[in-house]
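1. coords please:
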Amino acid sequence: MHRSDRMSEINRRALIGSLAAAPLVVAARAPSSPVATTRHGRVRGTIERNVLAFRGIRYGADAAPRRFQRALPPAPWQGIADATRYGPAAPQTRPEEQTSEDCLFLNVWTPALDKGRRPVMVYLHGGAHAHGSGSDPLYDGGNLVRRGDVVVVTLNHRLAALGYAYLAQLGGPAESGNAGNLDIILALQWVRDNIAGFGGDPARVMIFGQSGGGAKVVTLMAMAEARPLFHAAATMSGQHVTAAGPNHATARAQAWMTRAGAADVATLARLPIGQLVEAMAMTDPLEGKGEISFTSTLDHHVLTRHPFVPDAPREAAHIPLIIGNTHDETALWIEKTLRAGDTTWDNLPDRLARQMVKDLAPDHVIARYRQLYPDRTPGQILLAASTAGRSWPGHLIQAEERARIGAPTWMYQLDFPCPDAGGILGAFHTLDIPLVFDNVDAPGARTGVSTEARRLAGMMADAFIALARTGDPNGGALPRWPHFELTQRPTMIFDRDVRIEHDPRREERLLFAVAPYIKPGG
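-> Okay, the predicted model is just below:
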């Protein structure tokens, strides 16, 4: 996933800063506040429109003393810990909320502290493995709880170099290239051991995530240690097919270590965190653009295979999976260009070449698009072809490989357009988040609050809730959603008119199918 998918819309992140919390402290007694018991101690939350919310529950010990290593569970505490504010996010470049290496906190929304044994929906945030947190207002679980009688969990974990710098070949810990994923596993173990006390069912845990979070979902499906901890999954625009290879990951780690001014890993582990974060802003040494990229690594240790190469993991074939993408993914990254409206037939080839991942000649691609869509403008072809040549192929590979092993898989495409700028942005990357969470009123949603948007949000939320509850997204007002298979390629189109299409955008798919999909810098 390109690191620019960090969802850095300032208008919604501005709210988060006011929600960030210091490490847990003993809370003052409040008779109307709910108190839950975990294996490590009691926590006090709040009640928000009849939903019990617990923010900033510690699931891991301070990670700073074990930098680059597997984190440990928290030490037990006495008294009642405050769980009314979000915990700090992981250290990251350009943070928009409080950060700390002591960042292993999660948040729980639940209808009641009873023995309800409700489905549990655990969300993994996006941000290209480098940015973000579980505190975004779009991820508030309250509406899902009210709508579906479920328990919702979001979480923070180590990011960027602190979570994914592969130091094993440089004398560092063997697990360093996947420390962030091991944090997620620790959080899922917390869910297994504690969620019954929050009214949840540890035998019905669904993980879902968008963009980098979706990539983590499919990576966890390829990790033997993670698979027993969840029972259903959904990846939203998480088009990872491969993890980082160990040699490229080592090259990046070495470059970052040099930029940070450390001669060896032992020195790196002792440097001030600010010095490490400053070095993480360096240009990626393999791609020659953007920040240095750290992501899940094929380390032959905790991650022993790529998520979808050479195939879908048969060990995860029993886990039902939703695979989703948006019709106009790349509009998030080329929004300024689309708004400017200055793409012409002359500059289109160069602009498209900079956006495509698949290695096809841009003039060949443009000529075919002009045949397929003779009425489209250069800007519209830029959006369509960049999406089909960059962000869509990974999703197709995931669905195809799952179909080849007969694993229960459902594919969707979000076509519902953002109303901004007269709809020229289409359904861009991240637009499905507020719909799945039924949070179209939340800051930064960008879906609008029309009757159509609210209806669509309800249908998407209900489908995800159904997957968590039964292992099948079908039911309610949704048209029958068949398993994805290679003959007809049935895909749920989420739009004003929710429907099944067979092999949507077939000609675009075939155009790009002649070239392999290779993750940039992987």
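
2. going by C-alpha atoms from here, please, whenever you check contacts or count neighbours.
-> Fine.

3. distance of Arg509 relative to Ala388?
-> In this view, Arg509 and Ala388 are 7 Å apart by Cα to Cα, to the nearest Å.

4. between the two, which has more neighbouring residues?
-> The residue with more neighbours, out of Arg509 and Ala388, is Ala388; 24 against 16, by other Cα atoms under 10 Å.

5. I'd assumed the more buried one was in a helix, is it?
-> Yes - the assignment for Ala388 (DSSP: H, G, I helix; E, B strand; the rest coil) places it in a helix.

6. contacts only, for it.
-> By Cα atoms under 8 Å, 6 or more residues apart in numbering, Ala388 lies in contact with Glu508, Arg509, Phe512.

7. give me every residue that touches the first one.
-> The reference is to Glu508. Shown in contact with Glu508 (Cα under 8 Å, 6+ apart): Tyr369, Ala385, Ala388.

8. possible to save these as CSV with distance to Leu124?
-> Below are the contacts of Glu508 laid out as CSV (distance: Cα to Cα, whole Å):
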residue, distance to Leu124
Tyr369, 36
Ala385, 29
Ala388, 25
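
9. show me which of those residues is closest to Ile185.
-> Set against Ile185, the nearest of the contacts of Glu508 by Cα to Cα is Ala388 (32.8 Å).

10. can you give me the distance of that closest one to Leu382?
-> Distance, Ala388 to Leu382, by Cα to Cα: 10 Å.

11. cool, and Leu431?
-> For Leu431, the distance to Leu382 equals 19 Å [Cα to Cα].

12. buried sites along stretch 293-308?
-> For stretch 293-308, the neighbour count (16 or more other Cα atoms under 10 Å) marks 293-299, 302-303, 305-308 as buried.

13. again, but for stretch 424-443
-> Buried residues in stretch 424-443, counted by 16+ other Cα under 10 Å: 424-440, 442-443.

14. inside helices: which ones of the residues you listed?
-> Of the positions in these, Asp432, Ile433, Pro434, Leu435, Val436 sit in helices, assigned by DSSP state H.

15. tabulate those (CSV), appending distance to Arg227.
-> Formatted as CSV, those follow (distance: Cα to Cα, whole Å):
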residue, distance to Arg227
Asp432, 26
Ile433, 24
Pro434, 27
Leu435, 27
Val436, 23
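
16. to compare with the earlier structure, here is another sequence to fold:
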Amino acid sequence: MHSVVKTSSGELRGRTADGVTAFLGVPYAAAPFGPRRFREPAPVTPWEGVRDALEHGPTAPAPGYPLPFSALLPVVRVPGEEILNVNVWTPDPTASGLPVMVWIHGGAFVNGSNSIPSYDGSAFARDGVVLVSVNYRLGAEGFLHLPDAPPNRGLLDQVAALRWVRDNIAAFGGDPDAVTVFGESAGGMSVGALLAMPSAAGLFHRAILQSGAGHHALSAATAAKVAGYMAEEVGVAPTVEGFAGVEPARLVAAQQALSAQSATTPDPARWREITLNSMVFEPVVDGEVLPVLPIEAVAAGASADVEVLVGSNRDEHRFFLVPTGAVDSVTDAAIAAVVGAYRLPAGAVEAYRAERPDTPDGLVLADLMSDWFFRIPAVRLAEAHGRAHVYEFDWTTPVLDGRLGSCHALEIGFVFDTLAAGSDLSGGAPPQALADAMHAAWVAFARTGDPGWPRYAEGRAVRRFGDVVETLTDPRGDLRELWAGVR
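-> Next comes the predicted model:
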């Protein structure tokens, strides 16, 4: 069965099944190639007649994940240049006033798409929400900082998608004044950036940040250095004209090589700002599109009227250490080096060991890195905002003999209630009851701003989603206090 809606660019035909209508691959901005490459997103050229929106749209150029991560994270590639597209799932295009959720995918700003099966929005639509998922420019195409190009083009794409939602979502039954933007990993960091961006003000009313907050971004000076390194890699001038002659596939290969350099041969003079997180491409504090570091903007009152839900997974960094086997080669010296880089006080390692007695060194390191990159930024964002709700996901996957714990990206299938999509991270029989609880909390937050537990400011309340779903008071507070004054 098909349904037709009218948008500002023309009519769209979607497919209805099991009470949900999906419109896939809908362009929200023009294809960012040819003369539009490295430019701000441009309006879509209107079309005549009814356009089919029955298949996923083209995906942004991306390298994909290396082994062993490619066995754990799904990748969907769709060829074509119309990569600035959204998918929309709605319970009823003829309805009005339904809450809207806009999903921004993760992938370290170089991978990912809105077409991954676990991002299917049918369960949200089933529960009365219009779900929109966004594709945006990745890697060098979206974040290479050039003197004659608009900065943070990937973020500008997200703003363009939110403007499309504002102008068109009523045609799908949604309320443009009840928009929740949410994302995971780089998507969560993107949401943090959107909270700080003047151009995004008023385009959303609630925000959910999963495993990514507002602490990490490149300075303009470092981003300009990265552009210079990229120019050296492909043999062109570090300008739009220089890079315009480099095919997207070649640019992806070059950015891959550069990312490998930053991760494996860190030179303090060359990679000072990015050796700790190894992210060569990410949002840039450029002074205009992203005026300041997001956490600083939120602390100064940016998005004070936006309701926030933020959190992380208990064992985030195990995802990066366990599959490669690196977790088994961690030494005391390696832990000491990381603690020194993070500028933690004396006794920090002993405190982390005491939290989980008899834990191998590699998993102690994972706990430290999980807190630095994920948990502490989430807590600080909640503190800076003042009215945020905080959660922690703490269910152990049986994959890799349980050593992954509650690792990075594991919560997504529970949030979307897409466990049946067959995630290679969650194993054969993840608990549906946990998905029911977590998905319901996200829906409740989108509807009312209240996910079902007190705000963090009320006694440092944290909702833990695990074998037991419960509200805790300041879990691991002694470890949290170790990070006071540490950026």
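
17. what's the TM-score here?
-> Put the two chains on top of each other and the TM-score (TM-score structural alignment, normalised by the length of the second structure) is 0.89; 463 aligned residues with a Cα RMSD of 2.4 Å.

18. which of the buried residues of stretch 293-308 of the first structure lies closest to Arg67 of the first structure?
-> Comparing these against Arg67 of the first structure with Cα to Cα places Phe294 closest, at 15.5 Å.

19. what residue in the second structure is paired with the closest one?
-> Aligning on TM-score structural alignment places Phe294 of the first structure opposite Phe281 in the second structure.

20. right, and that match touches Asn111 too?
-> No - using Cα atoms under 8 Å, Phe281 of the second structure is not in contact with Asn111, being 10.9 Å away.

21. common neighbours of the two, please.
-> Residues touching both Phe281 of the second structure and Asn111 (Cα under 8 Å, 6+ apart): Gly139.

22. so which residues of the stretch 251-400 of the second structure form strands?
-> Under the criterion DSSP state E, counting those that start in this stretch, strands of the stretch 251-400 of the second structure are mapped to 284-285, 307-313, 389-394.

23. Gly261 of the first structure corresponds to which position in the second structure?
-> Mapped onto the second structure by TM-score structural alignment, Gly261 of the first structure lines up with Gly235.

24. distance check, its match against Met197 of the second structure.
-> For Gly235 of the second structure, the distance to Met197 of the second structure equals 34 Å [Cα to Cα].

25. more crowded one of these two?
-> More crowded of Gly235 of the second structure and Met197, by other Cα under 10 Å: Met197, with 22 against 12.

26. just checking, the more buried one touches Leu290?
-> Yes - taking contacts as Cα under 8 Å, Met197 of the second structure lies within contact range of Leu290: 5.4 Å.

27. coming back round to it: could I get the buried residues of stretch 293-308 of the first structure as TSV with distance to Met121 of the first structure?
-> As requested, those are arranged in TSV below (distance: Cα to Cα, whole Å):
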residue	distance to Met121 of the first structure
Ser293	28
Phe294	26
Thr295	24
Ser296	22
Thr297	26
Leu298	27
Asp299	28
Val302	24
Leu303	24
Arg305	26
His306	25
Pro307	22
Phe308	24
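
28. can you tell me which of these lies closest to Pro76 of the first structure?
-> Nearest to Pro76 of the first structure among those: Val302, at 27.4 Å, using Cα to Cα.

29. just the strands in the first structure please.
-> Ranges of strands in the first structure, per DSSP state E, are 35-37, 42-44, 46-48, 51-58, 80-82, 105-110, 118-124, 151-155, 200-210, 232-236, 321-326, 409-414, 490-494, 499-502.

30. and of these, who's closest to His395 of the first structure?
-> The closest approach between His395 of the first structure and any of these, judged by Cα to Cα, belongs to strand 321-326 at 6.8 Å.

31. so where is that closest one in the second structure?
-> Under the criterion TM-score structural alignment, strand 321-326 of the first structure matches residues 308-313.

32. and whatever residue of the second structure lines up with His231 of the first structure, how far from Asp175 of the second structure?
-> Correspondence of His231 of the first structure to the second structure, assessed by TM-score structural alignment: His205. Plainly put, His205 of the second structure is 11 Å away from Asp175 of the second structure if you go by Cα to Cα.

33. and Ser115 of the second structure, by the same measure?
-> Ser115 of the second structure sits at a distance of 24 Å from Asp175 of the second structure (criterion: Cα to Cα).

34. these two: which has the busier surroundings?
-> Ser115 (26 against 21).

35. correct me, but that one touches His56?
-> Yes - at 6.3 Å, Ser115 of the second structure counts as touching His56 under the criterion of Cα under 8 Å.

36. now for Met197 and Leu290 of the second structure: what residues contact both?
-> With contacts defined as Cα under 8 Å, 6+ apart, no residue is shared by Met197 of the second structure and Leu290.

37. what's in contact with stretch 408-422 of the second structure?
-> Stretch 408-422 of the second structure has contacts (Cα under 8 Å, 6+ apart) with 117-121, 123-124, 184-185, 211, 313, 315-319, 393, 397, 423, 425-426, 428, 430, 432, 434-436, 438-439, 442.

38. take these and keep only those in helices.
-> Secondary structure from DSSP H places Ala123, Phe124, Arg318, Phe319, Gln432, Leu434, Ala435, Asp436, Met438, His439, Trp442 of the contacts of stretch 408-422 of the second structure in helices.

39. redo those as CSV? Include neighbour count.
-> Formatted as CSV, those follow (neighbours: other Cα atoms under 10 Å):
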residue, neighbour count
Ala123, 21
Phe124, 25
Arg318, 25
Phe319, 22
Gln432, 14
Leu434, 20
Ala435, 21
Asp436, 14
Met438, 26
His439, 23
Trp442, 22
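
40. spit out the contact partners of Glu101 of the first structure.
-> Glu101 of the first structure touches Asp62, Ala63, Ala64, Ala90, Pro91, Arg158, Ile273, counting by Cα under 8 Å, 6+ apart.

41. can we see that at 10 Å?
-> For Glu101 of the first structure, the contact set (Cα atoms under 10 Å, 6 or more residues apart in numbering) comprises 62-67, 88-92, 157-159, 162, 273.

42. same check, this time on Gly192 of the second structure
-> Listed by Cα under 10 Å, 6+ apart, the contact set of Gly192 of the second structure reads 182-183, 186, 207-209, 212-216, 293-295, 297-298, 310, 381.
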